[in-house]
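what would the 3D arrangement of this be:
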Amino acid sequence: MQHSVEIVKIRQVTHNVRSYRLERPDGYRFEPGQATDLSIDRDGYRTRKNPFTFTGLAEWAELEFTIKSYFDHDGVTRALWELSPGDHLILRDPWGTITYKGSGTFIAGGAGVTPFIAILRRLRADGRLAGHRLIVSNRTAGDIILRDEFEAMAGEGLEVTWTLTDDASAAGVLHERIDAAFLGQHVRDMAQNFYLCGPDPMVKDLR
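Here you go, the predicted structure:
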């Protein structure tokens, strides 16, 4: 089933990432870590489906998606950047992507952190952040998505590690690529649950 839903609010997150709050159809449900296919409800875009992960919580009155826009080609995320509250998107049924299976380490490259947002927000709301770790790689400090929110979670039990690959002047972070050597140095328990999302080469290498 699909629904045409209104964009209620748009918030800037980074220089190329925004969160979009959408009206929520009656009875629409999803689980943290799930995604859906969205389209822009206008001529030329209605059949162009892109997968995006829900980043809000199930009890919120509105749906939220946190989306990185790519301006180097004429794609859907670039067109999303041009939208305003009052415009409409086509929302479809949710489908499974990353399923939470217990405490462990979340490893993300860039916008690959977005599937973890709802899971970590759920754990925070339930007071269960302790025993989890988030490791995120970005090019620069300005690329880090929801840094303040994740660092606030660190005060509630989440262990947070930032690493930057192209910003040597940034303080208080690592400056290493996440690879086998990185895991060998920074992760003690290799038998724990791992949740991984990022660019395909990174995911392939880490697996």
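
please count neighbours and contacts with C-alpha atoms only from this point.
Noted.

quick one: the helices in the chain?
Here the chain has its helices, by DSSP state H, at 76-81, 114-125, 147-154, 180-186, 200-206.

quick one: which of those helices is nearest residue 44?
Ranking the helices of the chain by proximity to residue 44 (CA to CA) places helix 76-81 first, at 10.4 Å.

re earlier: pick the most buried one from the helices of the chain.
Scoring the helices of the chain by mean neighbour count under mean count of other CA atoms under 10 Å gives helix 114-125 as the most buried, with a mean of 21.

who are the packing partners of the longest strand along the chain?
Longest strand in the chain by number of residues (criterion: DSSP state E): strand 2-14. Under the contact criterion of 3 or more CA pairs under 8 Å, 6 or more residues apart in numbering; DSSP states H and E, strand 2-14 touches strand 17-22, strand 88-92.

those strands into CSV, with extra columns for mean neighbour count and distance to residue 123?
Formatted as CSV, those follow (neighbours: other CA atoms under 10 Å; distance: least, CA to CA, whole Å):
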stretch, mean neighbour count, distance to residue 123
strand 17-22, 21, 20
strand 88-92, 20, 26
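
which one of those lies nearest to residue 166?
Shortest separation from residue 166 across the helices and strands packed on strand 2-14 is recorded for strand 17-22, at 18.5 Å, computed as CA to CA.

other SSEs contacting the closest one?
The helices and strands touching strand 17-22, judged by 3+ CA pairs under 8 Å, 6+ apart, are strand 2-14, strand 63-68.

now the second one, please; I'll put the structures next to each other:
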Amino acid sequence: MAHTLAITKIEDITHDVRQFTFEKPEGFEFTPGQAAEVGIDKDGWRDADNPFTFTALPEWDELQFTIKIYPSHDCLTEQIGQLSLGDRFIIGDPWGTIEYKGRGTFIAGGAGVTPFIAILRMLRQRGELSGHRLIFANKREADIILREELDAMPGLETIHVLSEEDKHGFEHGRIDQDMLERLIGSTGQHFYVCGPDDMVESINGALKDMGADPDGLTFEE
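Below is the predicted model of the structure:
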């Protein structure tokens, strides 16, 4: 069932990421990590059906998406970047295979962190962040989504990796097996991986080569 929902709040998160908030329809349910197919109430874009992940918590009175905008592309996010308060999204039913299964390491590339935002917010609310790790890869420091919030989460070990800048306090390069071996310690834990397809494939392969249980890898299939 599709819901047409007006935007109630827009917030710039980084230079190219915006957060959109809507009223939640009565009875609408989802679990942290799930996404929905999205269009916008505009000619030519109502059936776009691009997937975006909810970054709100299920018990909130509102829904929220945190979306990377590509203004130079002729695509849905370019259109979303032009929206204002009162404009409307068309949101389908929740779906997705990324869900929390137990303590472990989250590995994200760029906007791939969005499925983990609600999960980490849930764990923070429960007081259960201790023992979890987030390895978050971006091109530059300015690209880091919700950095202040993530860095301040009590008990969460957050490691930022920059591929195009070499700065003090950050890992530099790309997440490969050598970096994973140095950063994660034991493979006897859950791993949650989200990002560009080639990154997810590479990291999953490296983790398996390191001895991680394939059943302990959670990613969008």
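
TM-score for this pair?
Here the TM-score for the pair of chains, by TM-score structural alignment, normalised by the length of structure 1, is 0.96; 204 aligned residues with a CA RMSD of 0.8 Å.

so what's the residue lying closest to residue 77 of structure 1 once chain neighbours are set aside up against?
Nearest residue to residue 77 of structure 1, sequence neighbours excluded (CA to CA, 6 or more residues apart in numbering): residue 69, at 4.5 Å. Each residue near residue 69 of structure 1 by CA atoms under 8 Å, 6 or more residues apart in numbering is listed here: 16-17, 77-78, 80-81.

tell me which residue of structure 2 matches up with residue 69 of structure 1.
Counting by TM-score structural alignment, residue 69 of structure 1 corresponds to residue 69 in structure 2.

just to revisit the earlier point, mean per-residue distance, the longest strand of structure 1 to structure 2?
Superposing on structure 2 and averaging over aligned pairs (mean CA distance after the TM-score superposition for structure 1), strand 2-14 of structure 1 comes out at 0.5 Å.

neighbours around residue 23 of structure 1, how many?
The tally of other residues near residue 23 of structure 1 (other CA atoms under 10 Å) stands at 17.

wait, what's in contact with the residue of structure 2 most remote from its centre?
Distance from the C-alpha centroid of structure 2, by CA atoms, centre = their mean, peaks at residue 43 (28.2 Å). Taking CA under 8 Å, 6+ apart, we find residue 43 of structure 2 in contact with no residue.

ok, residue 167 of structure 1 next?
Residue 167 of structure 1 touches 139-141, 175, counting by CA under 8 Å, 6+ apart.

how does it look with 7 Å?
Neighbour list for residue 167 of structure 1: 139-141 [criterion: CA atoms under 7 Å, 6 or more residues apart in numbering].

which residue in structure 2 lines up with it?
By TM-score structural alignment, residue 167 of structure 1 lines up with residue 165.

which position in structure 1 pairs with residue 194 of structure 2?
By TM-score structural alignment, residue 194 of structure 2 lines up with residue 197.

what is the neighbour count of that match?
The number of residues packed near residue 197 of structure 1 is 20, by other CA under 10 Å.

centre-most residue in structure 1?
Centroid-nearest residue in structure 1: residue 114, 0.5 Å away (criterion: CA atoms, centre = their mean).

so how far is residue 188 of structure 1 from it?
Distance of residue 114 of structure 1 to residue 188 of structure 1, given as CA to CA, to the nearest Å: 25 Å.

in contact with residue 119 of structure 1, which residues?
32-33.

one step back: most neighbours out of the contacts of residue 167 of structure 1, which is it?
Most neighbours among the contacts of residue 167 of structure 1, by other CA under 10 Å: residue 141, with 21 neighbours.

just list the residues touching it, thanks.
Going by CA under 7 Å, 6+ apart, residue 141 of structure 1 touches 164, 167, 170.

so which of the helices and strands packed on strand 17-22 of structure 1 is nearest residue 183 of structure 1?
strand 63-68 (26.5 Å).

that older thread, deepest-packed of the helices and strands packed on strand 17-22 of structure 1, please.
The highest average neighbour count among these, using mean count of other CA under 10 Å, belongs to strand 63-68 at a mean of 24.

average gap between that one and structure 2?
Looks like 0.4 Å for strand 63-68 of structure 1 (mean CA distance after the TM-score superposition for structure 1).

elements contacting that strand?
strand 17-22 (3 or more CA pairs under 7 Å, 6 or more residues apart in numbering; DSSP states H and E).
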